[in-house]
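**Q** Sequence and predicted structure, then a few things I'm wondering about:
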Amino acid sequence: MVSKRPRIPTCTYRLQFNRWFTFAQARQIVAYLDALGVSDIYASPYFQASPESLHGYDITDHNKLNTAIGSRADYDAWIAQLQAHDIGQVLDFVPNHVGIADNRNAWWMDVLENGPSSRYAPYFDIEWQPLKTDLCNKVLLPILGDQYGCVLERGELQVRFEEGTFCVRYGERELPIAPGTYRHILEVALKNLAEYKDDDFYAELQSILTALEYLPKRTEADPKRIAERAREKEIIKRRLERRCAEAPQVQHAIEKALAQINGNPGDPRSFDKLDELLNAQSYRLAFWRVAAEEINYRRFFDVNDLAAIRVELPKVFDTVHHLLLEFVSTGAVTGLRIDHPDGLYLPREYFVKLQQRSAKAQGIGLPGDGRAIYMVAEKILTG
């Protein structure tokens, strides 16, 4: 297999992508940058992140472009313009962590819903058996602006129901409710339907409750049982959604149950059922100030909303780099700046593997010096 030398930038120009500076706008200045003598664009992260993110380092999905910046067609048009001017692209890539403040992070939402049995639980560094026993099989979420009891009794935590699924909302945050704990709500709803005991929809709701009892637990380690849980919980959600659509009485009974469970500010005891429901989840809500002492997932430094991922695992590496290596294969990305490699478990091994995979993506042999693509590392110096 033929090997070739990587493109080496001689003059880079940083482009900071966000909703205020898009792929379409970047395309418009390519000729200008070429006239300045720029050899390569140095692009900020542009994979899916929070729509409000101005920096892009809080990636929620490495295999999607940030829709706030533009579509794939917009991206391809920008790349075509760069290539027409023989300008390369060094991409700022973030392999160490993901943003978890946004519910578009499917991996993190799945972990919060399913705990240790989530198919994505191994992707994160979570201590499921910490010294604090009340965090056993739970993730600490230090997202509250005050002590948990104060937030609870002010009515700031509210359970909502939509399309067969329950979630809890706190401000702009939306957190999943574990399907196995839906019974806390549906048992109340069933009591609200007492006058309809002879109707089919009453029996159907009883059947759904029975299915929830047989759902594999969130602590399952057997892959077959984990797969069964992932399948059955979605079937239960669809059954519940369909029953609400076909029998408005069920929808009304659930809404009434939520009004009872969500409590009334000024009446502390009215929040007991909500407290019981929240304590049954795979996460424990907490005041943000307790993070330093109790956090049980690895973060980017001490940033609670950036959770580290285990990119040293082959499956995680492959998933995180899939779209990136596609861009390398087409020549859209000609260089890489790796963000915070100090946070990786095996940084040297990571760089070696990424060079090898970059060579494979380009269809070339790995050069003797191991450098298939221009690659630089961020290094934070302190002291």
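**A** Thanks, I have the structure now.
**Q** For the rest of this, base every contact and every neighbour count on C-alpha atoms.
**A** Noted.
**Q** which ones are touching the closest residue to Tyr75 other than its chain neighbours?
**A** Leaving aside its sequence neighbours, Tyr75 sits nearest to Phe23 (C-alpha to C-alpha, 6 or more residues apart in numbering; 5.7 Å). Contacts for Phe23 (C-alpha atoms under 8 Å, 6 or more residues apart in numbering) come out as Phe17, Ile69, Gly70, Asp74, Tyr75, Trp78.
**Q** let's bring in a second one:
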Amino acid sequence: MTPRATYRFQFHKDFTFADAEALVPYLDTLGISHVYASPITTARAGSTHGYDVVDPTRINPELGGEDAFRSLAAALRQRGMGIIVDIVPNHMGVAGGDNAWWNDVLAKGEASEFARFFDIDWREPMVLPILGEPLAAAIDSGALAVEEVDGRCVVTAYGEHRLPIRDEDQALALGADLHTLLNRQHYRLASWRVANDELNWRRFFTINDLAGLRVEDPAVFDAAHDLILGLYRDGLIDGVRVDHVDGLTDPAGYCRMLRARLDAIRPGAYFVIEKILARGEPLAADWGVDGTSGYDFMAEVAGLLHAPEGAEPLAALWAEISGRPAEFAPEELRARQDMLAWQFDAQLRGCVAAFVALARSRPELDGITQGMIHRAIERLLWVFPVYRTYGTGDAAPAADAAIRAEARARVQPFVPPGEGPVVDRILDWLAGDGPGDAADAVRRFQQLSAP
């Protein structure tokens, strides 16, 4: 059933499926065809938004659980209405100890069956930037302790976080020196201030409580989508809205896979994505989606509601109180530079390292230094004209060519003398035309380019 008009419900423990069901007659009188539901899978306890999913295999009991959801769906069906649900394939909530997959990784490290589910650099222990002070100070202040919970020893932090302890350390954990015990774990506790520089796993933008999920792995895709596909199979939902699709390794491949899985059950699912399109940027026609969730439409509406003559006095006021230019472009550039150098430094260095390894694997690229690659990537990211491109390392869609050309023109004023060929090489790799296996390097660039 294609939606005619949707009404979004933000579910949480104080607004449940039962509360929504009571409003179904009212929605019907408005002409609404579908409830658009915020994420319904189990989120962190007490979540008011649901995008910090901790268990995508179960409907959130705080919202009423599966029985209440089925009751809501039945009430809607009786009136010829349906449900579109929001799903979150890009990340999971990992704070507070509610996420069993994440906890298993903390306890077992790379040996965990769920280690492949997350983007983690295993060359060092996982950095957990949850402390309000350096580790030694947190131990001295008593903020950290070892407690026994349900027959197992865990590390507690500030009475809020519960962190698993390795099986090998369980027997002696209660009497162990805390600093020594922590040094033996698969994770490293650290101050929140180190996250931007030292985090070694992908997060959602700068939010340390949300860890990136690797749905490009078929096993991870299945685990993250079995519940939603089951709801569609049972006729309880008519489609999905996918949150932050551009955070994924391969958004196009993901969308095609999800469409295929939905169509294998029953063709006709309504499938839209959260996609931020730049002015004039088209939505790819071969992803198998029915459109975006509407940010581009909202931008057009906002343009109608704002008087353009108001821009000049606002710009003059900004220049007067800030001492900065009245034009937007210098502010955008400075913001991009600051954010990249500060809050995304660890991600930038990881991206640079991937391209450096790629360059050093090819004898013909001798002479391209790490510094040159860093400057080329950094400056391209300062001026990148769209949210991201969609190369796979060995190929790229035709639509990306114009974006790369515009990026090359924009970056030229910032390129140091003699380093233009390095910029060109990076763009060649994004196009799928460079030497070597560029998949990881291209992935890292494209997951970092969001303005």
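**A** Nice, thanks for sending it over. Here the structure is a predicted model, which means the values were calculated and not measured.
**Q** list the contacts for the residue nearest the centre of structure 1?
**A** In structure 1, the residue lying closest to the centroid (C-alpha atoms, centre = their mean) is Asn105, at 2.0 Å. Residues near Asn105 of structure 1 by C-alpha under 8 Å, 6+ apart: Thr60, Asp61, Gly99.
**Q** again, but for Leu306 of structure 1
**A** Residues near Leu306 of structure 1 by C-alpha under 8 Å, 6+ apart: Asp58, His97, Val98, Gly99, Ile100, Ala101, Arg299, Phe300.
**Q** With respect to Gln158 of structure 1, which of these is nearest?
**A** For the contacts of Leu306 of structure 1, the residue nearest Gln158 of structure 1 by C-alpha to C-alpha is Ala101; the value is 17.6 Å.
**Q** Leaving out the residues flanking it, which one is nearest to the closest one?
**A** Nearest non-adjacent residue to Ala101 of structure 1 (C-alpha to C-alpha, 6+ apart): Asp305, at 5.4 Å.
**Q** Alignment lookup: Phe23 of structure 1 to structure 2.
**A** In structure 2, Phe23 of structure 1 lines up with Phe17, judged by TM-score structural alignment.
**Q** ok, so what distance separates that match from Leu76 of structure 2?
**A** Phe17 of structure 2 sits 12 Å away from Leu76 of structure 2 when distances are taken as C-alpha to C-alpha, to the nearest Å.
**Q** thinking again about what came up before, how near is the residue nearest to the centre of structure 1 to Lys64 of structure 1?
**A** Taking C-alpha to C-alpha, one finds Asn105 of structure 1 at 11 Å from Lys64 of structure 1.
**Q** swap in Arg231 of structure 1?
**A** Distance from Arg231 of structure 1 to Lys64 of structure 1, counting by C-alpha to C-alpha: 25 Å.
**Q** Show me which helix runs longest in structure 1.
**A** Of all the segments of type helix in structure 1, defined by DSSP state H, the longest one is helix 223-246.
**Q** Beyond that helix, next helix or strand please.
**A** helix 248-261 (DSSP states H and E).
**Q** May I see the buried residues of that following helix?
**A** Gln249, Val250, Gln251, Ala253, Ile254, Glu255, Ala257, Leu258, Gln260, Ile261 (16 or more other C-alpha atoms under 10 Å).
**Q** wait, what's in contact with the counterpart of Tyr42 of structure 1 in structure 2?
**A** Matched to structure 2 by TM-score structural alignment, Tyr42 of structure 1 sits across from Tyr36. Neighbouring residues of Tyr36 of structure 2 by C-alpha under 8 Å, 6+ apart: Thr6, Tyr7, Arg8, Phe9, Ile83, Ile84, Val85, Asp86.
**Q** Of those, select the buried ones using a PyMOL command.
**A** Selection command for PyMOL covering only the buried members of the contacts of Tyr36 of structure 2, criterion 16+ other C-alpha under 10 Å:
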select buried, resi 6+7+9+83+84+85+86
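**Q** In strands, which of the contacts of Tyr36 of structure 2 fall?
**A** Thr6, Tyr7, Arg8, Phe9, Ile83, Ile84, Val85, Asp86 (DSSP state E).
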